[in-house]
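[1] return atomic coordinates for the entry below.
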Amino acid sequence: MSQFEKDVKDGLSRSPKYLSSKYFYDKKGDELFVQIMNMPEYYLTRAEFEIFKEQTTEIIESLGVRPDSYFELVELGAGDGTKTKELLKVLVNQGFKFDYVPVDISSNALNQLQSSLKEEMEELSVKIRKGDYFEVLESLKFTNTPKVILFLGSNIGNLEDEQAHQFMNELAAVLNSGDKLLLGVDLIKAEEVVLPAYNDKAGITKAFNLNLLSRINNELDANFDIENFTHQPEYSETTGIAKSFLVSTKAQSVKINGSGTFEFKAGEKIHTEISRKYSDEIIVKITKNTKFRLQEKLQDSKGYFADYILVRD
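    Predicted structure coming up:
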């Protein structure tokens, strides 16, 4: 039984039901997420892109890298690299000596990124790494080469706060003293700004969420009737947490070959994603006692998004 099948079986056996957001990203999921990032409602990408485009010099200065000192620029969950390219272009043009190491669980995303980078910046040294973040970082740890880690797009927001704290602890453990982390996070803001980003008028986010069921059908020989599920996002300004659910619109049974049959009540939810929004206080909370020290905070012009720069003590 694959890890995917084990996780799906475990998640659908729980009460309430749960599916991990990491399984959104098959080839179709990758394509849909690129569309999501270009939606008018999805402010996150534009806000962080603005920081990378308009404050590139400030980012480089805050990271403390120098043109004459080699370093590795490691990006966790690189995706299509749209924002990162703004930084890469300046580093390349100014003659910095570095390798760009994009890490992703999607071979498709990595191959597309490598191809586009070769076209746009032929002189850039790219070393793609497919796999789990910590496995890849563990393999890089013993080079003793200075590292800058990019973890953008508020991807850390897919974790509960306790999980995020654990993530930061584990990340610190595979880095050396003096290594830097650029952590991009979405900031807490009004519901009328946040909720449409997860429920766009064109229905792309809905298709992205429902595609997870199609993936289970295709890869695990299941018989989800996609028409019998709908997408439901929720957001609380008080907690700063957005959640996405797939909701069964009727009482039904779903069979997954080799894993069994799963019963759904009308209105029953499958929790698929959390998207935590942050404040300075929450950043302090998830980095407390992790050997990371906050050094700098850069924001977009609307104050929607922040890139925190932390140093590993």
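[2] from here on, contacts and neighbour counts on C-alpha atoms
    Fine.
[3] helix, strand or coil: sort out Thr230 for me.
    strand (DSSP: H, G, I helix; E, B strand; the rest coil).
[4] hmm, Lys277 and Asn158 touching each other?
    No: taking contacts as C-alpha atoms under 8 Å, Asn158 lies outside contact range of Lys277: 9.7 Å.
[5] more crowded one of those two?
    Shown here are Asn158 and Lys277; by other C-alpha atoms under 10 Å, Lys277 has more neighbours (25 against 21).
[6] quick one: residues contacting the more buried one.
    157, 185-189, 240-242 (C-alpha atoms under 8 Å, 6 or more residues apart in numbering).
[7] alongside the first, I'd like the structure of this one:
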Amino acid sequence: MNKTTALNGFAKDIHQGLTSTPKTLPSKYFYDSDGDKLFQSIMSMPEYYLTDCEFEIFNHQASAILDAIAPHKRPFNLIELGAGDGSKTRVLLDHFQKAGVDFTYCPVDISPDILNELEEKLREELPNIQVELLAGDYFELLNNKIGKFEGRNVFLFLGSTIGNYSYKKSIEFLQKLRAGMRGEDQLLMGADLKKDPSIILSAYNDAHGITKEFNFNLLRRINRELDADFNEANWMHWPTYNPETGEARSYLVSRVKQTVHMKAIDEVYHFKAWEEVHTEISRKFGLDDLQQLANETGFEVVDHFFDCKHYFVDTLWKPTNHS
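    Predicted coordinates for the structure are as follows:
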């Protein structure tokens, strides 16, 4: 009996991806507890320049960022979408606290484990900061909770997470976010900039194979949670970067003709030899791309904050005033 209709979101999404053409696996499911740890390892790899660039921006330009988001030290809620371990954000939090500005930090993440760890670290390092944890889906929280917050909201969407969406999905995401924002709210968003293609590709093809493990961990999760029989030896991780489109993509490629059985939903999936399964996209942007994205989603670009190499930008936007 086909049980897919009665399944949770994870099983449905995996089934949908593996029955689509071409096959896909949704990257949001990389982040179980093992995946969270692997991603922390990725962020500390020398090849993964994005983290260092954003750290540099926050360490050197926290004052300028604060002046832009809180002129005259106006109070605000700092709402971080996809907070993760909050390591970069703590640089800003420390600076904002020392500057004497009144704010509440509201980290949002789909992973309650990550949020609890973040809260523990904040208690140790920055015990005087007001924190409100928000676990769950961004837009459900935006509609049901964040939209009722008093005062101005400044949204953080860091680490070039916007690049993990296709062009169409990024438009949809920003339009939904814009719909939940008020006139004086702002968005500070990280974006990885177009640069030497070899530098970009090496960030997704590291010498120690951590990115490969990050992808393979999803197969392990499917095996464990959906009682599947993916054999890792039959797969290879294949990252690519296309400078024309600005897209870095990751694939799992089937080395052999094979069949995978998922007992939890009583489904069988057939893979041809060298068939690819798309797992992840990371888009890179020019400043003109970001301007176009803002124009199409109801935002106005306020300022850009760059690292010294101009590899990365944290771009500050506000809702367009239509009056």
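[8] the contacts of Lys277 of the first structure: which two are farthest apart?
    Greatest spatial distance in these: Gly157 and Lys189, 14.3 Å, computed using C-alpha to C-alpha.
[9] before we move on, the earlier item: redo the contacts of Lys277 of the first structure as CSV? Include distance to Ala251 of the first structure, secondary structure and neighbour count.
    Shown next, in CSV, are the contacts of Lys277 of the first structure (distance: C-alpha to C-alpha, whole Å; DSSP: H, G, I helix; E, B strand; the rest coil; neighbours: other C-alpha atoms under 10 Å):
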residue, distance to Ala251 of the first structure, secondary structure, neighbour count
Gly157, 32, helix, 21
Val185, 38, strand, 26
Asp186, 36, strand, 28
Leu187, 38, strand, 20
Ile188, 36, coil, 20
Lys189, 36, coil, 18
Gly240, 32, coil, 19
Ile241, 29, strand, 19
Ala242, 26, strand, 21
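[10] what is the nearest of those to Ser214 of the first structure?
    Relative to Ser214 of the first structure, and with distances defined as C-alpha to C-alpha, the nearest of these is Ala242, at 23.4 Å.
[11] wait, what's in contact with the aligned residue in the second structure for the closest one?
    Alignment note (TM-score structural alignment): Ala242 of the first structure maps to Ala248 of the second structure. The contact partners of Ala248 of the second structure, by C-alpha under 8 Å, 6+ apart, come to 200-201, 204, 239-242, 281-284.
[12] next one: Val247 of the first structure
    229-232, 267-270.
[13] quickly find the element holding it.
    strand 241-248 (DSSP states H and E).
[14] swap in Lys83 of the first structure?
    Assigned by DSSP H and E, Lys83 of the first structure falls in helix 82-93.
[15] can you show me the strands along the stretch 51-200 of the second structure?
    For the stretch 51-200 of the second structure, applying DSSP state E, counting those that start in this stretch gives strands covering 76-81, 103-109, 130-131, 134-135, 153-157, 186-192.
[16] which bit of the first structure covers the fourth one?
    Counterpart in the first structure of strand 134-135 of the second structure, with TM-score structural alignment as the criterion, is residues 129-130.
[17] mean shift of the matching stretch relative to the second structure?
    Following the fit onto the second structure, the mean deviation recorded for stretch 129-130 of the first structure is 0.8 Å by mean C-alpha distance after the TM-score superposition for the first structure.
[18] tell me how far the most centrally placed residue in the first structure lies from Glu273 of the first structure.
    Nearest to the mean C-alpha position of the first structure, counting by C-alpha atoms, centre = their mean, stands Asn155 at 3.0 Å. From Asn155 of the first structure across to Glu273 of the first structure, the span is 11 Å (C-alpha to C-alpha, to the nearest Å).
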